[in-house]
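**Q** Give me the fold of what follows.
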Amino acid sequence: MNEVIIRHDLSPGPDAEQFAERLSERVARRIDKLEGSAKMIDYAFSTANLAMRAHCVADPRAAAVETWESTVNSMQLGSAIFALLGAAEGAVECRINRKLRTIPATGPMSTADAGTWLSAFWLAVICRDQDR
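**A** Prediction:
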């Protein structure tokens, strides 16, 4: 027997797409700053996750390119956190937001916990990125 679960009543208002787009612009600015310092990568990751969720509210079928791009940005940032965690010195090359970036290594970070790992893993599964 099949069950249909009706989605929460989150009727996307007229501002939903604009809100999601503003968040995506903020994410892009935070990503661009990572090459100078990776100290704020956890904020970039959390903002990217918020932007992805906002795009999903505005686009419930997740059919728009912007929704996909926000999901990929979240996945790439989550992966970058753990790449940076494994390097105590030097820099790490990570592809984020369509660009190969050289980000200074941070070494251990408190943000790289089990919850962040699960989010990064979940995003890699959604994006079908086997290597991540």
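**Q** CA only for contacts and neighbour counts going forward, please
**A** Noted.
**Q** How many neighbouring residues does D9 have?
**A** Here the neighbour count serves as a burial measure; for D9 (other C-alpha atoms under 10 Å) it reads 6.
**Q** so it, which of the three states?
**A** Counting by DSSP: H, G, I helix; E, B strand; the rest coil, the backbone at D9 sits in coil.
**Q** Now do it against M52, distance only.
**A** 18 Å (C-alpha to C-alpha, to the nearest Å).
**Q** Distance-wise, check the closest residue to T71 other than its chain neighbours relative to D113.
**A** On the basis of C-alpha to C-alpha, 6 or more residues apart in numbering, the spatially nearest residue to T71 that is not a chain neighbour turns out to be M52, at 5.5 Å. Using C-alpha to C-alpha, M52 is found at 21 Å from D113.
**Q** between those two, which one's more packed in?
**A** Under the neighbour definition other C-alpha under 10 Å, M52 and D113 were set side by side, and M52 has more, 26 against 10.
**Q** Mind giving me the packing neighbours of the strand or helix carrying that one?
**A** Here M52 sits within helix 41-58, counting by DSSP states H and E. Taking 3 or more C-alpha pairs under 8 Å, 6 or more residues apart in numbering; DSSP states H and E as the contact definition, the neighbouring helices and strands of helix 41-58 are helix 16-33, helix 65-85.
**Q** what's next to it, contact-wise?
**A** With contact meaning C-alpha atoms under 8 Å, 6 or more residues apart in numbering, helix 41-58 is reached by 10-13, 16-17, 19-21, 23-24, 26-27, 30-31, 34, 62, 66-67, 70-71, 73-74, 77-78, 81, 111.
**Q** again, but for stretch 101-114
**A** 34-39, 42, 81-82, 84-95.
**Q** One more, so I can put them side by side:
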Amino acid sequence: MIVPRQDYPKNEMAAVVPVMEKSLSESLERIETSHNSRADAVMESLNVALVRTVGDPGAVMLETWESWLLAMQVHSAVFAAAASDLETVTCKIRQEERHLATTGPQPYLNAETWLDAFYLAMICREAARLDMLARIPVSLLRDFGGALDEYTYAWVETLQSFWLRRDDLRTHLIRAVDLSAPEQARVVDAEEMSKLRYPPITMLYRYLRNDLAGFKEALADAVLWHKEYWTADEDRASNILGVVALGPLAIACLAKANGVPVEIESGYLPEALLDFAWRGEFDA
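**A** Next up is the predicted model:
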């Protein structure tokens, strides 16, 4: 099955990459001590990865992979700094050891950002960072603030239980499924809940049940709904967040790494990320 990605203005987006990279580099220079720079680096690092993927939909270029790796490093680092009891934590960012002062709760470190961090670590197959993220208390994520639908916390708990192989996985997964029903939406609207938030949950459910046909169908639905959502109007169609189906890609990476065939081709699921084509090329 092939699901083409919508067209983006590749030349225009390629032209802004140097500007975005410069802003990101400036944020990284101050990331050890500045809360504002950390918030900026989180947003900017993911945006750079997405913009690079516009012109490189398969993520086959070295620079594109490096941008995804950097986004993963930044997202993981800020959570490592937030959850530690030490005065500083040492994190590798752009192949440099950075010593980040610990922070405690911060507005930009909510459960939504945690999900992005976890997805990025799954895409990059970073077990140590997944271990760290899976041990961050959900109560701490609630303290980080922000109005979020309750499904978000149930989904976080599901992923944490899955990764740590806890006995309460089934309970959290069922709760996540129930709370991600469109009628449960309070902060996001019903369309976003059904087309963007729910699909990764049902993908994991099918994967855990070893339902290969169901997983294939769930992945296809996830990509099609992602496209439907991000092409519904002109504003969405130009939004950089639609370039990659981040949650479905992460679950697909998990499945493929464990022998489940992924039989869908789409720019929303960059092939080199899905296949982990740069395995062993970098010390993350």
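**Q** Any quick ChimeraX command for the buried ones out of the contacts of helix 41-58 of the first structure?
**A** The following ChimeraX line selects those of those that are buried, judged by 16 or more other C-alpha atoms under 10 Å:
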select :16,17,20,21,23,24,26,27,30,31,34,66,67,70,71,73,74,77,78,81
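**Q** Tell me which residue of the second structure matches up with C127 of the first structure.
**A** Counting by TM-score structural alignment, C127 of the first structure lines up with C124 in the second structure.
**Q** Hmm, I typed the wrong one, I wanted A63 of the first structure.
**A** A63 of the first structure maps onto V60 in the second structure when the alignment is built from TM-score structural alignment.
**Q** can you count the residues close to that match?
**A** For V60 of the second structure, using other C-alpha under 10 Å, the count is 16.
**Q** correct me, but it touches L274?
**A** No - counting by C-alpha atoms under 8 Å, L274 is not a contact partner of V60 of the second structure; they are 10.9 Å apart.
**Q** List the contacts of N73 of the first structure.
**A** Neighbouring residues of N73 of the first structure by C-alpha under 8 Å, 6+ apart: A48, I96, N97.
**Q** What is the nearest of the residues you listed to L118 of the first structure?
**A** Among those, A48 lies closest to L118 of the first structure (C-alpha to C-alpha), at 15.4 Å.
**Q** The helices and strands packed on helix 41-58 of the first structure into JSON lines, with extra columns for distance to T102 of the first structure?
**A** JSON lines is the format used below for those (distance: least, C-alpha to C-alpha, whole Å):
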{"stretch": "helix 16-33", "distance to T102 of the first structure": "11"}
{"stretch": "helix 65-85", "distance to T102 of the first structure": "11"}
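**Q** Report the contact partners of E66 of the first structure.
**A** When the contact criterion is C-alpha under 8 Å, 6+ apart, the partners of E66 of the first structure are H55.
**Q** actually R30 of the second structure, not the one I typed
**A** For R30 of the second structure, the contacting residues are S37, R38, taking C-alpha under 8 Å, 6+ apart as the criterion.
**Q** what does it align to in the first structure?
**A** R30 of the second structure maps onto K33 in the first structure, with residues paired by TM-score structural alignment.
**Q** how about the strands in the second structure?
**A** With DSSP state E, the ranges of strands along the second structure come out as 2-3, 88-93, 96-101, 265-266.
**Q** that older thread, quick one: which of the contacts of N73 of the first structure is most hemmed in?
**A** In terms of neighbours by other C-alpha under 10 Å, those top out with A48 at 29 neighbours.
**Q** how about that one, what's its partner in the second structure?
**A** For A48 of the first structure, the aligned position in the second structure is S45, judged by TM-score structural alignment.
**Q** how close does the match of A63 of the first structure get to E157 of the second structure?
**A** Relative to E157 of the second structure, and taking C-alpha to C-alpha, V60 of the second structure is found at 33 Å.
**Q** now swap in L274 of the second structure and tell me
**A** As for L274 of the second structure, its distance to E157 of the second structure is 24 Å (criterion: C-alpha to C-alpha).
**Q** which ones are touching S24 of the first structure?
**A** Residues in contact with S24 of the first structure (C-alpha under 8 Å, 6+ apart) are A48, A51, S70.
**Q** Dump those to TSV, plus distance to A58 of the first structure.
**A** TSV is the format used below for those (distance: C-alpha to C-alpha, whole Å):
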residue	distance to A58 of the first structure
A48	15
A51	11
S70	12
